[in-house]
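> This is the structure alone, sequence omitted:
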């Protein structure tokens, strides 16, 4: 049994995790601990506080005691708003506290894009434009070029969590760009686990979504590879050898 531990901010799109667990197989367990988010706002200061050590540390002991093999901070914006170096320090602190391999959704996007060989991407963000551009800057620090950004300007995770497949598809379509090798939807408050096959069929290219890459990152840390076609190209392709 492989046990994956996730620190999830508040309550919004967490329904994706049991759905993904069902698609992965019976020997993988997904454990979710909810962290206190403070103020629900896609604003830089609020997002930095959301991912502060004191808010993350509270849940790590619970995951460790549950027997998790790895832990992932399941929040994209609560990572990349700290910048590349700050996000690395955040993950190092999480690993020290948990005593486990650790990562975050921000780094999961980087590793997943590399896995499928996507060096040019488009971003479909629910965030305001200034926050979305910080994500593009984070990707740039990893050598991934953003060729287009579509922002929705939504301020709260609670509102994002109400989106249906229709809104998710519209966001992905508006973000897509002819030069993009993949489209990224970076918000763990967005329900996407049920929509990935439709998204990829509609766009004709890989689509990486926040909860999808977060679970994939946990598997990567636990040295597990799972074939799960319903979770998209990321879960079906052989890794790309980077040159």
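Yes, it's here. Remember, predicted model here, so these are calculated numbers, not experimental data.
> Going by C-alpha atoms from here, please, whenever you check contacts or count neighbours.
Fine.
> Distance check, residue 103 against residue 71.
7 Å (Cα to Cα, to the nearest Å).
> any residues in contact with both of those two?
In the contact map built from Cα atoms under 8 Å, 6 or more residues apart in numbering, the residues linked to both residue 103 and residue 71 are 95, 218.
> and those two? which has more neighbours close in?
residue 71 (33 against 26; other Cα atoms under 10 Å).
> Wait, residue 39 touches residue 46, no?
Yes: between residue 39 and residue 46 a contact is recorded at 6.2 Å, counting by Cα atoms under 8 Å.
> who has more neighbours, those two?
Neighbours per residue, other Cα under 10 Å: of residue 39 and residue 46, the larger number sits with residue 46, 17 against 13.
> Validate this expectation: that one resides in a helix.
Yes: under DSSP: H, G, I helix; E, B strand; the rest coil, residue 46 falls within a helix.
> The structure to be compared is supplied as follows:
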């Protein structure tokens, strides 16, 4: 049994995680622990506070008691708003607090893009434009080329969590560019686990979404690779796209 641990802020699209667990197979356990959200706002100050060391520390005890092997901060914006160096320090702090290998969703996107062999990516952010731009900057710091961004201007995670399949597909299509090798949808408040097959079929290219890459990142930390094609190109054994 491989036990994966996640710190997830608030209660929005957390039901993606048991869905992903079911699709991965019986020897993988996904344990989700919630941190306090604070102010639900897609603003830099609020997002920085959401991912502060104090809030992470408050959620770590549950991870340790659960006997998980990894700790992943399941918030994209709560990581990249700190910048590349700040997000690295955040992950180091989490690893020290949890006493186990750690990462975050922001880094998961960079590692996942490398895994499937893509360098040029388009970004579909539910966030306001300034927040989406910070994510694009983060990806560039990780060595990726951002071919375009599209922002939906949503002010809160609570509103994002109400989006259905058509909303997600509309965002992905709007974000896509002809030269992008993959489309990235970075919000962990966005339900996407049930839509990955549709998204990739509609766009004819890999689509990486926040909760999907977060679970994959935890598996990567345990040196596991799982073949689960219903979870998209990222969860196939061989990359479908090469640079």
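Structure received. Here the structure is a predicted model, which is why all the values come from computation and not from measurement.
> remind me, longest helix of structure 1?
helix 83-98 (DSSP state H).
> Give me the nearest residue to residue 117 of structure 2, chain neighbours excluded.
For residue 117 of structure 2, ignoring the flanking residues on the chain, the nearest one in space by Cα to Cα, 6 or more residues apart in numbering is residue 242 at 4.7 Å.
> Contact partners for that neighbour?
116-118.
> How about residue 124 of structure 2?
For residue 124 of structure 2, counting by Cα under 8 Å, 6+ apart, the contacting residues are 149-152, 171-172, 174-176, 183-186.
> For stretch 93-111 of structure 2, buried residues please.
For stretch 93-111 of structure 2, the neighbour count (16 or more other Cα atoms under 10 Å) marks 93-95, 97-98, 101-111 as buried.
> I meant stretch 66-76 of structure 2, not that one.
Neighbour count says stretch 66-76 of structure 2 has 68-76 buried, by 16+ other Cα under 10 Å.
> same check, this time on stretch 8-25 of structure 2
Applying 16+ other Cα under 10 Å to stretch 8-25 of structure 2 flags 8-10, 12-14, 16-17, 20-21, 23-24 as buried.
> can you check stretch 150-169 of structure 1 too?
Those would be 150-151, 154, 156-158, 160-161, 165, 168-169, for stretch 150-169 of structure 1 by 16+ other Cα under 10 Å.
> swap in stretch 34-42 of structure 1?
Neighbour-count burial for stretch 34-42 of structure 1 [16+ other Cα under 10 Å]: 34-37, 40-42.
> Could you do stretch 47-67 of structure 1 as well?
So, applying 16+ other Cα under 10 Å, buried residues of stretch 47-67 of structure 1: 47-52, 55-57, 59-60, 62-64.
> Tell me roughly how far the longest helix of structure 1 lies from structure 2 on average.
Taken against structure 2, helix 83-98 of structure 1 registers an average deviation of 0.1 Å after superposition, with mean Cα distance after the TM-score superposition for structure 1.
> Name the next helix or strand following that helix along the chain.
strand 102-104 (DSSP states H and E).
> what's the helix or strand just after that next one packed up against?
Using DSSP H and E, the helix or strand that follows strand 102-104 of structure 1 towards the C-terminus is helix 105-115. If you count contacts as 3 or more Cα pairs under 8 Å, 6 or more residues apart in numbering; DSSP states H and E, helix 105-115 of structure 1 packs onto helix 77-80, strand 207-209, helix 210-221.
> How about residues contacting the second one?
Applying Cα under 8 Å, 6+ apart, the set of residues contacting strand 207-209 of structure 1 from outside is 109, 112-113, 182-188, 192, 196, 199-200, 232-234.
> ok, the residue positioned nearest the centre of structure 1 - contacts?
Nearest to the mean C-alpha position of structure 1, by Cα atoms, centre = their mean, lies residue 210 at 2.9 Å. If you count contacts by Cα under 8 Å, 6+ apart, residue 210 of structure 1 has them with 75-76, 105, 109, 185-188, 190.
> switch the cut-off to 6 Å
Counting by Cα atoms under 6 Å, 6 or more residues apart in numbering, residue 210 of structure 1 touches 186-188.
> Kindly report the same for residue 217 of structure 1.
Residue 217 of structure 1 neighbours (Cα under 6 Å, 6+ apart): residue 108.
> same thing with residue 51 of structure 2?
Counting by Cα under 6 Å, 6+ apart, the residues that residue 51 of structure 2 touches are residue 78.
> try it again with 10 Å
9, 35-38, 73-82, 87, 90 (Cα atoms under 10 Å, 6 or more residues apart in numbering).
> swap in residue 75 of structure 1?
By Cα under 10 Å, 6+ apart, the neighbours of residue 75 of structure 1 are 6-9, 47, 50-51, 104-106, 186-189, 210-211, 214.
> And for residue 98 of structure 2, nearest residue in space, chain neighbours not counted?
Nearest to residue 98 of structure 2 is residue 60, by Cα to Cα, 6+ apart, at 5.7 Å.
> Looks like the one you found contacts residue 8 (just checking).
No: counting by Cα atoms under 10 Å, residue 60 of structure 2 stays clear of residue 8, with 11.0 Å between them.
> Name the residues contacting each of these two.
With Cα under 10 Å, 6+ apart as the test, residue 60 of structure 2 and residue 8 both reach 33-35.
> any chance of those residues in TSV, plus distance to residue 143 of structure 2?
Below are those laid out as TSV (distance: Cα to Cα, whole Å):
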residue	distance to residue 143 of structure 2
33	31
34	31
35	30
